[in-house]
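**Q** missing the sequence, but the structure's below:
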């Protein structure tokens, strides 16, 4: 009898182990592989790309800022270089949030429009305030262009709405996640090319097309044309090695992190830096009106959370 009981109990235990193995295998099967894209809804949800976990060196190497002719008064924010490990499973939007996607959010939430967007003046000699907003930025856009004239506060309202809509927690990427995704395994200043004559093949920046609209801007890259004087529809340029578009150029991206003047004491695990000047948040990526010195994976700036400009947009992240 005892032998029979033992055999029965052993069979049950074996079935339990098999069941647990099947459950784990099913969980692994449901976890998308790096490079896989998905949407959490069919009505207006951004296309997300699964990003591989890994480690990278964050920040500008010695000499990069000087070599790129970054003005001396804004040098030093992207140092010291430090190792960061992205251990969590992450998905990042393939594109910046578009006008059509943002319009759906505004329509469903009845979020009021602002009239305080900042733009470059036509002469290219400075910035002016205009009575513009995300759907009237002062130049023509398509529904597939990235939304601009959105603040960090606007972006937070958007991700809260998207989280409620999908049942998944969406957020802005952290600084660590953003630079890791922008570099996509590269260690050069830019993931495409550092040659000014070739850079227009990879993204939309302040180039010849831009300079013809803003002849007074001496910082424009006059070595090439990217075909756009203002923003370009998402997907107009090749993606980087992780399958993400416009990580450099087109619009600068808001991130989750509070502003700190440099990386001394920065997190190294991919989490957001929630200490420092939290009235300002970090933006990355350069934009359609930017000179090449700031269109780099390492470049960062701190802007007030209420700031809206025609060079500012965002993309979303989700922990898997």
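**A** In hand now; what should we look at? Since we're looking at a predicted model, the values are computed, not measured. Numbering: from 1, shown residues only.

**Q** drop to CA atoms for contacts and neighbour counts, all remaining ones
**A** OK.

**Q** Residue 9: which element?
**A** Using DSSP states H and E, the element containing residue 9 is helix 2-30.

**Q** do residue 128 as well
**A** With DSSP H and E as the criterion, residue 128 is inside strand 127-129.

**Q** then this one, side by side with the first:
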């Protein structure tokens, strides 16, 4: 009997990983069951770092049943563990046919070449040459981390140099800001095998405790192996020196641009930099900010000022003297915050990249019945050469979102305008009514930093309906109708009409905070306890006692479900694309989002939806307030 299953595969290098997507299609008219995938590879060379939400049992990924004419896909993140070697990835596919007979076959092996380059240095590289290399090197990639401790930038710089300089690379420049909040270290080298130029940088942002390893060269495979090795060594070094194992967390970037704290963009090719940027290896500074495209720069004809360096003091003293006749220049905020501060000057727009998503026009190959005609191709990105293999969609962001507090003590965070993909990816379980995924544009809004508390409710309504009575716990046991009365009264108290419930799209956009993972912090449900109160028989908890998302919003996962404005629809077919609430049908059922103390972790996912009658009250149901800008 012919094999009823067809295998297609895609692969690409990104963020120091090899993304390997396998799609299994049932080409028979019958149900095929108990489908499992057993990947076979050299565990000394590769490590599985992620696999979405599919169950791993006895070393096999369980896909379950696939109906006739349907397919299922799984994306595996392989992390290289060794350099200068090629690794074969094989897979045994097991299934039960419609007559109950068990069958299996092997996918044709795929060889993955990951080269960690052994560097050799050449003559000194100045800033002008460095910027030229970055401009011309087509393959660029990075690995991103968030620190869970308060290690200083100076100590971070020492550890980073220790790790990176184990390779035979030449240190070019170290840049940092006068206020000591941002740091970059740049290196140059060439591969011994083929002599390709390669640029490496380490950057760190003190305020958000985020660090990035960036590299650029001609070969994406080189980047993957190099970043995997550097990232692993840096993570281990920081954790061992600070005695805090597991406190350096990989950031998963998805679907929207993130920007790097690229101080290099504030320097000209002649080595002159803005007065707020110190080059530890030079004494030349400049007065204006300049990005790659000049959009954020001041006038290029402004005079330059030479300022003595203080390479041993980080940050330097503030006693920099300026000419008496010099104009005072207001330096705009040069960093646009997304995902805790990874920076890249790309026309003021940013994009976050999804470790588990492949672009629609990706090159792929079929492994039909494991035939020899298979030809595996790397995914290539024809839209944006900045990030090979990644299809990116811009999302505008603001720096350091402003906050304000209203008359009853509700704190609001400014949420930037932008675009995002609403709904859940196909690899998420329990997705039911969370599709189809569709792009939505969101305008700038203010959203409550916390869920509305019982104290705030009482100040407007005069009584407390909550079961779990505590002034700083979220108000609960309030219906959608009750919430509208609260909003009307608050608007009257302040003589405004700006307060309302968020739309479902606005809520999900704010929850994701620039990501498209299952949760705002990634796909690993084991980390949910750091961000959410869920499956907790003790009821609600004080707001803001778990970790916030990347836009500073607390309890977007768990504590209490949150009412939004929309009428419930069982799919997103024909849903608005402008961020407005969807109320085109006569229904009493309204949507609530976020999960609660009494629900499981899967109900706390960014895309998870629930609904209740507008008059219903539950002790796990509250709300968060929106204020129009």
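**A** Cool, the structure landed. Treat the numbers as computed from the prediction; the structure is a model and nothing was measured.

**Q** Tell me the helix or strand right after the helix holding residue 9 of the first structure.
**A** In N-to-C order, the element after helix 2-30 of the first structure by DSSP H and E is strand 37-38.

**Q** For the stretch 1-150 of the second structure, which segments are assigned as strands?
**A** Taking DSSP state E, counting those that start in this stretch, the strands of the stretch 1-150 of the second structure run over residues 5-14, 17-26, 32-40, 46-50, 55-57, 60-66, 71-80, 85-96, 102-114, 119-120, 139-147.

**Q** Report the aligned residue range of the first structure for the shortest one.
**A** With TM-score structural alignment applied, strand 119-120 of the second structure matches no range in the first structure.

**Q** Show me what that strand is packed up against.
**A** Under the contact criterion of 3 or more CA pairs under 8 Å, 6 or more residues apart in numbering; DSSP states H and E, strand 119-120 of the second structure touches strand 182-191.

**Q** returning to that earlier point: how far is the strand holding residue 128 of the first structure from where the chain is centred?
**A** Offset of strand 127-129 of the first structure from its chain centre (CA atoms, centre = their mean, to the nearest Å): 25 Å.

**Q** Can you point out the buried residues in that strand?
**A** Across strand 127-129 of the first structure, burial judged by 16 or more other CA atoms under 10 Å covers no residue at all.

**Q** what residues are up against residue 235 of the second structure?
**A** By CA atoms under 8 Å, 6 or more residues apart in numbering, the residues touching residue 235 of the second structure are residue 248.

**Q** Then it would be within a helix, right?
**A** Yes: the assignment for residue 235 of the second structure (DSSP: H, G, I helix; E, B strand; the rest coil) places it in a helix.

**Q** mind listing what the alignment partner in the first structure of residue 553 of the second structure touches?
**A** Residue pairing (TM-score structural alignment): residue 553 of the second structure is matched to residue 244 of the first structure. Neighbour list for residue 244 of the first structure: 49, 93, 94, 95, 181, 182 [criterion: CA under 8 Å, 6+ apart].

**Q** of the residues you listed, buried ones?
**A** 49, 93, 94, 95, 181, 182.

**Q** Quick check: the fifth one touching residue 49?
**A** By that I understand residue 181 of the first structure. No: using CA atoms under 8 Å, residue 181 of the first structure makes no contact with residue 49, being 10.4 Å away.
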